[in-house]
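Visitor: give me the fold of what follows.
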Amino acid sequence: MCSGKCSRCIGVSLYPLVLISIICNIVLFFPGGDVKYAKDGHITQEVQYMGGLIGGGFMVLIPAIFFTLTAENGCCGIRFGMFLSIIFAATGVAGGVYSFIVSGLGVNYGPLCKDGGVWTTPFKNSNSTYLTDQKSWAVCTEPKNVVQFNIGLFFTLMAASSLQVLLCAIQMINGLIGCLFGACGNKEEA
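Guide: Here you go, the predicted structure:
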């Protein structure tokens, strides 16, 4: 397979993952579908770090665009373009790792919720044991179902960022092959 075509395939595969990351991060700002929690500052710090928007979103979108453009006829045969794709892929890996770490912390610490009339993160020191103890989720009285909300979206971000890191790592190898041996395996295409 031509490494330029592989770049295009990876770039196109990253677009839905970027979209999922951005949407999940934006939705995390509105627990219970209400803007008042974001307006009043009652969201976790991990949401404010915007791992899905910055890391899994824009830091992966730019490499995805470049990978897609690398496959174009004017750029496919240029070894320098494949070299640049390695650098862009490293940026994508960094973005995916950032998104994964922030999401992991979001799952580990749990949501910010009202517990006994006080806004707190009741599961912060639970070492993630709250994930299997659904009865303990009842301590969060507001926003409604915020534990399920956070767990679902942060796990989705973790899955998307894992795939982003994997695809960008594959592109790093593909870019190295394209840089060393040319963008296409067939001499007539190069």
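Visitor: drop to CA atoms for contacts and neighbour counts, all remaining ones
Guide: Fine.
Visitor: buried residues, the strand or helix carrying residue 68. List them.
Guide: Per DSSP states H and E, residue 68 falls inside helix 59-70. Within helix 59-70, the residues that count as buried by 16 or more other CA atoms under 10 Å are 59, 60, 61, 63, 64, 65, 66, 67, 68, 69, 70.
Visitor: tell me what it is packed against?
Guide: The elements that helix 59-70 packs onto, with contact taken as 3 or more CA pairs under 8 Å, 6 or more residues apart in numbering; DSSP states H and E, are helix 3-28, helix 79-109.
Visitor: can you tell me which of those helices comes nearest to residue 132?
Guide: Of all the helices and strands packed on helix 59-70, it is helix 79-109 that lies closest to residue 132, at 12.1 Å by CA to CA.
Visitor: now the angle from the closest one to helix 59-70?
Guide: Interaxial angle, helix 79-109 versus helix 59-70 (axes from the mean of the first three to the mean of the last three CA atoms, to 10 degrees): 160 degrees.
Visitor: so what's the residue nearest the centre of the chain up against?
Guide: When CA atoms, centre = their mean is applied to the chain, the residue found nearest the centroid is residue 56 (2.8 Å). Residue 56 is in contact with 17-18, 21-22, 92, 95-96, 98-99, 157, 160-161, 164, counting by CA atoms under 8 Å, 6 or more residues apart in numbering.
Visitor: one more sequence to fold, the one below, so I can look at both together:
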Amino acid sequence: MCSTGFVRSLGFALLPLAVCCIVANVLLFFPGGTTQYLQEGKLSRLVWFMMGIGGGGALMFLPAGVFISLGKCTGCCWNESVVMCGSVTAALVGLAGSGYCFVISAMAMLEGPQCDTGLGWSYPFANEGGRYLFEQETWSNCSYPVSIVEWNVTLLSILLGLSGLEFIICFLQVINGLVTAVCRPCCYKQDYTLNA
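Guide: All right, here's what the predicted structure looks like:
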């Protein structure tokens, strides 16, 4: 059985996830759909780490491209093993990118947004360890940007979910590629000796 078809499907699954990560991260730069806070430099600091644009987005195009470009089975088990080893390397890059996106998004979620509390701009939820997520009545402490807590929580949750899926897909390919690269030649050799 040829495993390259499975790998290609993983690549096609990564593409929309990467695009959605980029879109979610770009939206974090425009709270409430306005450019005002970007121009004033009043965005949360972790937004500038570009976890969705770089880690969960652009970096994912490498493994997706490698997975999709895998050809059909050539009939030579050694060629397939070499190709699978290359796809494992690409999958490791994907693991790093999705892991980066997940960790930075989680840190941003725990820290909470920068906002105007009426006493000036600050991070009112920064030292709570994410407790504010379960105390929605405290969200009104942020006056401006309007609904900034909901904006950040929604987009960061999307980034966490998407990067988690990307991580799982890349991890599946690491396992698939290693099993194929290591065991496939042995299986072919055994089949050959049985057929002889």
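Visitor: for the helix ranked longest in the first structure, which residues meet the burial criterion?
Guide: If you go by DSSP state H, the first structure has its longest helix at helix 146-181. Buried residues in helix 146-181 of the first structure, counted by 16+ other CA under 10 Å: 146-147, 149-151, 153-165, 167-172, 174-179.
Visitor: swap in stretch 34-52 of the second structure?
Guide: Those would be 37, 42, 43, 44, 46, 47, 49, 50, 51, 52, for stretch 34-52 of the second structure by 16+ other CA under 10 Å.
Visitor: from those, which single one is nearest residue 116 of the second structure?
Guide: residue 42 (9.4 Å).
Visitor: which SSE is that closest one in?
Guide: Secondary structure assignment for residue 42 of the second structure, by DSSP H and E: no helix or strand.
Visitor: name the nearest residue to it, ignoring sequence neighbours.
Guide: residue 114 (7.1 Å; CA to CA, 6 or more residues apart in numbering).
Visitor: can you find the partner of that neighbour in the first structure?
Guide: In the first structure, the residue paired with residue 114 of the second structure according to TM-score structural alignment is residue 112.
Visitor: check the offset of stretch 53-64 of the first structure from the chain's centre.
Guide: Stretch 53-64 of the first structure has its C-alpha centroid displaced from the chain centroid by 8 Å (CA atoms, centre = their mean, to the nearest Å).
Visitor: then stretch 163-183 of the first structure?
Guide: Relative to the centre of its chain, stretch 163-183 of the first structure is centred 19 Å away, using CA atoms, centre = their mean.
Visitor: quick one: residues in contact with that stretch.
Guide: Residues from elsewhere that reach stretch 163-183 of the first structure, judged by CA under 8 Å, 6+ apart: 2-4, 6-7, 10, 14, 17, 56, 60, 76-87, 89-90, 92-94, 96-97, 184, 190.
Visitor: just the buried members of those residues?
Guide: So, of the contacts of stretch 163-183 of the first structure, 2-4, 6-7, 10, 14, 17, 56, 60, 76-86, 89-90, 92-94, 96-97, 184, 190 end up buried under the neighbour-count rule (16+ other CA under 10 Å).
Visitor: so residue 43 of the first structure makes contact with residue 34?
Guide: No. Taking contacts as CA atoms under 8 Å, residue 43 of the first structure lies outside contact range of residue 34: 11.5 Å.
Visitor: CSV for the buried residues of helix 59-70 of the first structure, including distance to residue 28 of the first structure?
Guide: Converted to CSV, the buried residues of helix 59-70 of the first structure look like this (distance: CA to CA, whole Å):
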residue, distance to residue 28 of the first structure
59, 19
60, 19
61, 20
63, 25
64, 24
65, 26
66, 29
67, 29
68, 30
69, 32
70, 34
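Visitor: follow-up on the earlier one: do you know which of the helices and strands packed on helix 59-70 of the first structure lies nearest residue 140 of the first structure?
Guide: Closest among those, using CA to CA: helix 79-109, at 13.6 Å.
Visitor: give me the angle between the closest one and helix 3-28.
Guide: Using the same axes, to 10 degrees: helix 79-109 of the first structure against helix 3-28 is 30 degrees.
Visitor: can I assume residue 122 of the first structure sits in a helix?
Guide: No. Counting by DSSP: H, G, I helix; E, B strand; the rest coil, residue 122 of the first structure is not found in a helix; it is coil.
Visitor: ok, the counterpart of it in the second structure - contacts?
Guide: Matched by TM-score structural alignment, residue 122 of the first structure corresponds to residue 124 in the second structure. Listed by CA under 8 Å, 6+ apart, the contact set of residue 124 of the second structure reads 112, 113, 114, 115, 117, 141, 142.
Visitor: the first one: what's it in contact with?
Guide: Pointing back at residue 112 of the second structure there. 123, 124, 125, 126, 130, 149, 152 are the contacts of residue 112 of the second structure under CA under 8 Å, 6+ apart.
Visitor: how close does the third one sit to residue 105 of the second structure?
Guide: Right, the one you point to is residue 125 of the second structure. Taking CA to CA, to the nearest Å as the measure, residue 125 of the second structure falls 15 Å from residue 105 of the second structure.
Visitor: the two: who's more crowded?
Guide: residue 105 (29 against 21; other CA atoms under 10 Å).
Visitor: does the more buried one touch residue 160 like I think?
Guide: Yes. The pair residue 105 of the second structure / residue 160 is scored as a contact, 6.2 Å apart, by CA under 8 Å.
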